[in-house]
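S.K.: missing the sequence, but the structure's below:
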């Protein structure tokens, strides 16, 4: 499994390295998320001031929470759809522009909006269940993991097939059921590898911070802190882009039995092996 994860990492990071402009999609998505979060601080504060026991305040909180989830999902999905649309084109030998990805995302706007509504509803329900003392946190955790699993390929389905939310969930679930394997584990492994790539940078920054503090240098502390923030931003952009690329490769192979890089045929075949009955 570790060998396959390393192969998938090289494959996915390699595509990003050759097409660095793809990092603009997660960058724009991250900036948008920051502005959305900032704009909802006051509404959340006002609804929470009413107290958890107040029915009207609780209703207000969940309405604001739904709007927050909906707006966040829609914005993130627009940029993610654009990224995945470009990756699919690249995998099939084309060289798409960023404009192509964004224009494609806006063509899928009806599907994006409908999926964002459904996703926001499910997120609010899961949030409410987590706060319910009569329901075990284990149950809500299982429900959350199950939802994440069956919707794993939803964005590629929206991009490739233009299906609505129900059709996208069904197709995503069918893809996992018909070619069950290590897709989700592989995705998790890529995140671990992304952290391991960041770890040496964090160690060096920690050493630099230690010396800056001992020297009593505010400038040195500020520089190290700035470099730390930059390192986390770069790692976030790479991780988001690489995960999308990985998902595209898996989806293409899972649905079409098509591996564009023949050297990775064995790895993909191992990741998507038929279920044993």
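M.R.: Happy to help now that I have it. If you're wondering where the values come from, they're calculated on a predicted model, not measured in any experiment. Residues are numbered from 1 along each chain as shown.

S.K.: make it CA atoms for all contacts and neighbour counts henceforth
M.R.: Fine.

S.K.: ok, which stretches of the stretch 151-277 of the chain are helices?
M.R.: 154-161, 165-178, 183-214, 218-256, 265-271 (DSSP state H, counting those that start in this stretch).

S.K.: Most tightly packed of these?
M.R.: Highest mean neighbour count among the helices of the stretch 151-277 of the chain (mean count of other CA atoms under 10 Å): helix 154-161, with a mean of 21.

S.K.: and that helix with helix 165-178, angle?
M.R.: 100 degrees (axes from the mean of the first three to the mean of the last three CA atoms, to 10 degrees).

S.K.: follow-up on the earlier one: could I get the helices of the stretch 151-277 of the chain as TSV with distance to residue 58?
M.R.: Converted to TSV, these look like this (distance: least, CA to CA, whole Å):
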stretch	distance to residue 58
helix 154-161	31
helix 165-178	28
helix 183-214	35
helix 218-256	33
helix 265-271	44
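
S.K.: looking at those, which is closest to residue 93?
M.R.: helix 218-256 (13.5 Å; CA to CA).

S.K.: Report all helices and strands that that closest one contacts.
M.R.: Of the remaining helices and strands, those touching helix 218-256 by 3 or more CA pairs under 8 Å, 6 or more residues apart in numbering; DSSP states H and E are helix 2-18, helix 24-39, helix 55-91, helix 154-161, helix 183-214.

S.K.: another one to put next to it:
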């Protein structure tokens, strides 16, 4: 409970940073739009590779080997877009937390200066995602559980990889090692942070669900519009808070000093050294 309460306190500090730099909330919006565009382009490319065959007067569409290649390339491109914009958000948060006054231009500039390492990192994490998905498709019930656990472990261990790439400019292997090393220091707060934002996301979505059940039956168009806008706005805010939080954890874990807008006591409580047992 103490760790969970501390995570909520850190989330409040992240909110204070976001209020000081509201432009950071624009980055998830741009990321969403660009991701949708890339997804649409990839989907169209996959559609063009499908093989329509006619049998008994009916047309059956089947994938070709090229379909899987194009699909994999599209998935990797989407992963890169998501990774790049995550890096833009981390760049803006990093500038603010280290005493700067970020703008959208400065955040994009810093992330773009790491475009090579970010691309390589996205290819690594995207490839791991493809492998895990292939294993899930071929595994039995128990195998799927194991693969999902492996996937969750990968996401947790690599949670600080994007800040590592943005700040340190390391390649994919070194970034993975560095993120794993920082995870060993922050494992408790790392896990609770991700879980805490999941709980926070559930809580802020509840009003939208209430609107769906209460307003939509009476005024469908208005109810759906209100719920959609609420979910979109809260998703943007939570995404921005997550990026700020992640950057703050990275800074404290790597430098041992609380970044601006964060309490030293809160962060110190988050990273208490583990006691060894013999």
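M.R.: Here it is on my side, so go on. What you are looking at is a predicted structure, and each value in this text was computed from that prediction instead of being measured.

S.K.: Quick check: TM-score for this pair?
M.R.: For this chain pair, the superposition-based TM-score is 0.86 by TM-score structural alignment, normalised by the length of structure 1; 265 aligned residues with a CA RMSD of 2.4 Å.

S.K.: among the helices of the stretch 151-277 of structure 1, which is nearest residue 116 of structure 1?
M.R.: Of those, nearest to residue 116 of structure 1 by CA to CA is helix 165-178, at 8.6 Å.

S.K.: circling back: so which of the helices and strands packed on helix 218-256 of structure 1 comes closest to residue 132 of structure 1?
M.R.: Going by CA to CA, the one of these nearest residue 132 of structure 1 is helix 55-91, 12.8 Å.

S.K.: Which part of structure 2 matches the helix or strand following that closest one?
M.R.: Note on helix 55-91 of structure 1: by DSSP states H and E, the next helix or strand toward the C-terminus is helix 98-107. Here helix 98-107 of structure 1 aligns to structure 2 at residues 104-113, judged by TM-score structural alignment.

S.K.: before we move on, back to that, of the helices of the stretch 151-277 of structure 1, which is nearest residue 87 of structure 1?
M.R.: Of all these, helix 218-256 comes closest under CA to CA, at 6.5 Å.

S.K.: In contact with the residue nearest the centre of structure 2, which residues are there?
M.R.: Centroid-nearest residue in structure 2, with CA atoms, centre = their mean: residue 86, separated by 6.7 Å. Contacts for residue 86 of structure 2 were tallied using CA atoms under 8 Å, 6 or more residues apart in numbering; they are 162, 243.

S.K.: That one pairs with which position in structure 1?
M.R.: Using TM-score structural alignment, residue 86 of structure 2 lines up with residue 80 in structure 1.

S.K.: nearest spatial neighbour of residue 87 of structure 1, skipping sequence neighbours?
M.R.: Among residues not flanking residue 87 of structure 1 along the chain, residue 245 sits closest, at 6.5 Å (CA to CA, 6 or more residues apart in numbering).

S.K.: So that neighbour is in contact with residue 9, correct?
M.R.: No: using CA atoms under 8 Å, residue 245 of structure 1 is not in contact with residue 9; the gap is 9.8 Å.

S.K.: re the thing from before, which one, of the helices of the stretch 151-277 of structure 1, ends up nearest to residue 126 of structure 1?
M.R.: helix 165-178 (17.5 Å).

S.K.: Show me what that closest one is packed against.
M.R.: helix 109-131, helix 137-150, helix 154-161.

S.K.: now what about that helix, what contacts it?
M.R.: 111, 114-115, 118, 149-154, 157-158, 254-255, 274-275.

S.K.: Stretch 135-144 of structure 2 too?
M.R.: 147, 148.
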